[in-house]
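Student: Predicted model follows, preceded by the sequence.
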Amino acid sequence: MANIQSLDPSASPLDYYGWELRRQREAHSLKQGQLGEIIFCTGSLVGQIETTKKIPTRDFSERVDAALGTDGVFSRLIGLVLRSQLPTWFQPYAEMEAKAAYISTYQAQLVYGLLQTEEYARAVLATGMPDDLDSLVAARMERQRILERGRPPLAWAILDEAVLHRPIGSREVMRRQLARLLEFTDHRWMRIQVLPFSAGEHASLAGSFNLLRFEDDPDVVYTEDVIAGHMTANPGIIREAARRYAHLQAAALSIEASAALISCVMEERYGERPRPEERTVA
C-alpha cells in the first residue's frame, strides 16, 4: 500500500491532488469515512484517491469543493489530473487543442474525439486494451469541455461516410452516437459535413488529419499512425494541409445534406428493430 505521506505533490497532477485532498481533509479534522459521508461516497474511495490508487472524477471534485469550502480548487485541478491520464504522446496535442481558436478535422475511420459519446469512446478506447479504461474515457470526456466554454473554438469536422457505417460498440451505441452528431446541426460553433462514398478518390485518401489555428501562434497540423501522434508547424505542410482540407470541404455534402444522410443511416442501419414476437406472421 502506498503511504500518502510519502507522496511528492510535485511528481504529477494526480499526486498533488491526492496530497492536497488529505491536507484539506485533515485541516477540517475529518476522517476519510466522515468526508465520504458528507460527499456521498465511501471512506475507502476517499483513501484510494488520496493514495493515487483511484482517479478522481469531476463530480467527486465538485462535491469536495462544496463540502470543504475550497473555492473550486479541486474542480480546477481535475482538468489537469484527467489530462495527465491521456497517453503521453497525445498530451501535447490535447494541450494545443484546448488553446486553439479554430479546429478543422477530417476523420476517415472514427467520430472525432470531441464529438464522441461516452459509450462510443469506451468502445473505441477498449480496443487498445488499456490498464485503466475508465480514466482514459474520463480524460476524453474532459477534452470535450472546451466546447462548453462561453467562447469555444470554432470547429469544423468532415467525417468520411464510412464513419457512419462502421459499427462501434452496439447498434444502440451507434444510434446514440449519430443522434449526438445531429445535435450539432444548428450549433453556433461546430459544423459537421460528411464526405460521401460517391466522392470517390479525394484529397486525403492517406488518412485523417487535424489543423489547429491560434490567435497568436503558428498553425499546427496533427496526424497519427498506429503508434503515436505527430505535430508540425512547418509552413509548407500547413499550406498543403489547408489546400487538401479546402478540397475535402468542396467534395463533402452540405451541412444540411450531411445531417440528412446521418439521420438516414441512423434510422435505416441502427434503427430500432421489432422484437420477434412483434413481427407480423404471414
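Tutor: Cool, got the structure.
Student: from here on, contacts and neighbour counts on C-alpha atoms
Tutor: OK.
Student: Show me where the chain has its strands.
Tutor: Along the chain, the segments classed as strands by DSSP state E run 102-107, 154-160, 190-195, 209-213, 220-224, 229-232.
Student: So which of the ones you listed has the densest surroundings on average?
Tutor: Compared across the strands of the chain, strand 190-195 shows the largest average neighbour count, a mean of 23 (mean count of other CA atoms under 10 Å).
Student: Packing partners of that strand?
Tutor: strand 154-160, helix 235-251, helix 255-270 (3 or more CA pairs under 8 Å, 6 or more residues apart in numbering; DSSP states H and E).
Student: Using a markdown table, please lay out the ones you listed together with distance to A121.
Tutor: Formatted as a markdown table, the helices and strands packed on strand 190-195 follow (distance: least, CA to CA, whole Å):
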| stretch | distance to A121 |
| --- | --- |
| strand 154-160 | 16 |
| helix 235-251 | 25 |
| helix 255-270 | 18 |
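Student: take a look at this one as well, against the first:
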Amino acid sequence: MPSSPGGSRLTASLEIVAQAVAAWLEAGPRPLILGICGSQGSGKSTLARGLVERLGVPAAILSLDDLYLGKAARAVLARDVHSLLATRGVPLTHDVALGCSVLDAVKAGQQVRLPRFDKASDEPLPEAQWKWVDRPLDLLIFEGWCVGAAAQADAYLNAPVNDLERTEDPDGTWRRAVNDALAGPYQTLFARIDRLALLAAPGFEVVQGWRTQQEAELRTTLAEQGRDPALAMTDAQVARFIQHYERITRAILAEMPARADLTLRLGPDREVIGES
C-alpha cells in the first residue's frame, strides 16, 4: 500500500481483514462476494485495493458508489417522491438492478463490465469506460457506506435525527421512502453477499472530518487531472451533504456489529482499537 501518515493504521486493518478473507476463500465456495461496510472516509476503498494486492487471487472491486443514478434519473425521483432525492447517496439513488446483474454475472463466472461513477461530474461514466472483467473471479469486493445495512422499524422514523430531516423532511416522507427501499430492493442486492466486514467509526461525529478530508483529496486529484478543483464540495457543502447519511450510519453502528462476520472498531484516526 502507498506510504502515508496513516499507513500503519491502514496496514493494521488490511492485515486483519486479509487473514479473515484468506480463511473464507479457503473454506469456499468461490467466487466469494465480500461486502465491506463503513462510513464515509473510513478507509473502505483503500482496504479493498490492499486486499486485491495482498491476496494474490483473481479479484475485482465494485463500489456501491459506482451504482449511483445520474442527475436526470434522480431529478425524476425528486419530482415524484421527494426533493431530497436529487442528492445522491441514500437508498433509492442507486441502480439496484444493475448491481444485482453484475454480482450474478460474477457468481456465474461470466465476463462482465464493472460500472463506474464520476463524482466530480455527478454522472455515471459511459459504459465504454467501465472496468472489463474477462476472467472468472475468486473474489469480488463490494464496498460502500451502507452495504449490508438493514431497514429500521417504522417507530424509529418518527423523530428527525438532524436539521436536514427537521426542516426539509418534516413529515418523514423522504426517510420513509428511503427506508422502504432499504427494506425491499436493497435487501435483494445485499443477499448476494457471502461475507460482511464492517469498519465501525467511533461515532457519527467523526464522519464530517473524514469526509472533508476526502473532498480535499479530490480537489488535489482534479487539479492534477487539469480539471476544475471547484467541482469538489466545500466544507460547508460537506456539512450539509453528510446529514443525508446520518440516520442510516447511526443505525449501522448500533446494529451491524452483532451480525457482521468481522467488525473492526476504529478510533478517530482510523486506528484499529478492537475487532470481533
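Tutor: All right, it came through fine. Predicted model, so just to flag it, every value in this text is computed and none were measured.
Student: And the TM-score between these chains?
Tutor: Here the TM-score for the pair of chains, by TM-score structural alignment, normalised by the length of the second structure, is 0.23; 108 aligned residues with a CA RMSD of 5.9 Å.
Student: Give me the contact list for stretch 47-56 of the second structure.
Tutor: M1, L10, S13, L14, V17, A18, A22, A59, A60, I61, I141, E143 (CA atoms under 8 Å, 6 or more residues apart in numbering).
Student: Report the buried residues of it.
Tutor: L47, A48, R49, G50, L51, V52 (16 or more other CA atoms under 10 Å).
Student: Could you check how far the last one is from P185 of the second structure?
Tutor: In this view, V52 of the second structure and P185 of the second structure are 28 Å apart by CA to CA, to the nearest Å.
Student: now the second one
Tutor: Counting by CA to CA, the gap from A48 of the second structure to P185 of the second structure is 25 Å.
Student: rewinding a little: neighbour-wise, which one of the contacts of stretch 47-56 of the second structure leads?
Tutor: Highest neighbour count within those: E143, with 26 neighbours (other CA atoms under 10 Å).
Student: What is the three-state secondary structure of it?
Tutor: Following DSSP: H, G, I helix; E, B strand; the rest coil, we place E143 of the second structure in the strand state.
Student: Could you pull up the residues touching the residue lying closest to R122 of the first structure once chain neighbours are set aside?
Tutor: Leaving aside its chain neighbours, R122 of the first structure sits nearest to V137 (5.8 Å; criterion: CA to CA, 6 or more residues apart in numbering). V137 of the first structure makes contact with E118, A121, R122, L125, according to CA under 8 Å, 6+ apart.
Student: CSV for the residues you listed, including neighbour count and distance to S84 of the first structure?
Tutor: Shown next, in CSV, are the contacts of V137 of the first structure (neighbours: other CA atoms under 10 Å; distance: CA to CA, whole Å):
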residue, neighbour count, distance to S84 of the first structure
E118, 16, 19
A121, 25, 18
R122, 19, 18
L125, 16, 16
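Student: Run through the neighbouring helices and strands of the helix of greatest length in the second structure.
Tutor: With secondary structure taken from DSSP state H, the second structure has its longest helix at helix 7-27. Packing contacts for helix 7-27 of the second structure, counted by 3+ CA pairs under 8 Å, 6+ apart, involve helix 44-55, strand 262-266, strand 272-275.
Student: pretty sure E224 of the first structure is touching H230, no?
Tutor: Yes. Using CA atoms under 8 Å, E224 of the first structure is in contact with H230, at 6.0 Å.
Student: so where do the helices sit in the second structure?
Tutor: 7-27, 44-55, 71-80, 96-107, 163-168, 173-183, 185-190, 207-224, 235-241, 243-255.
Student: Distance to F117 of the second structure for these - can I get that in JSON lines?
Tutor: Converted to JSON lines, those look like this (distance: least, CA to CA, whole Å):
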{"stretch": "helix 7-27", "distance to F117 of the second structure": "25"}
{"stretch": "helix 44-55", "distance to F117 of the second structure": "14"}
{"stretch": "helix 71-80", "distance to F117 of the second structure": "12"}
{"stretch": "helix 96-107", "distance to F117 of the second structure": "13"}
{"stretch": "helix 163-168", "distance to F117 of the second structure": "25"}
{"stretch": "helix 173-183", "distance to F117 of the second structure": "21"}
{"stretch": "helix 185-190", "distance to F117 of the second structure": "18"}
{"stretch": "helix 207-224", "distance to F117 of the second structure": "14"}
{"stretch": "helix 235-241", "distance to F117 of the second structure": "18"}
{"stretch": "helix 243-255", "distance to F117 of the second structure": "19"}
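Student: Go through those helices and name the closest to C37 of the second structure.
Tutor: Comparison of those against C37 of the second structure by CA to CA identifies helix 44-55 as nearest, at 7.2 Å.
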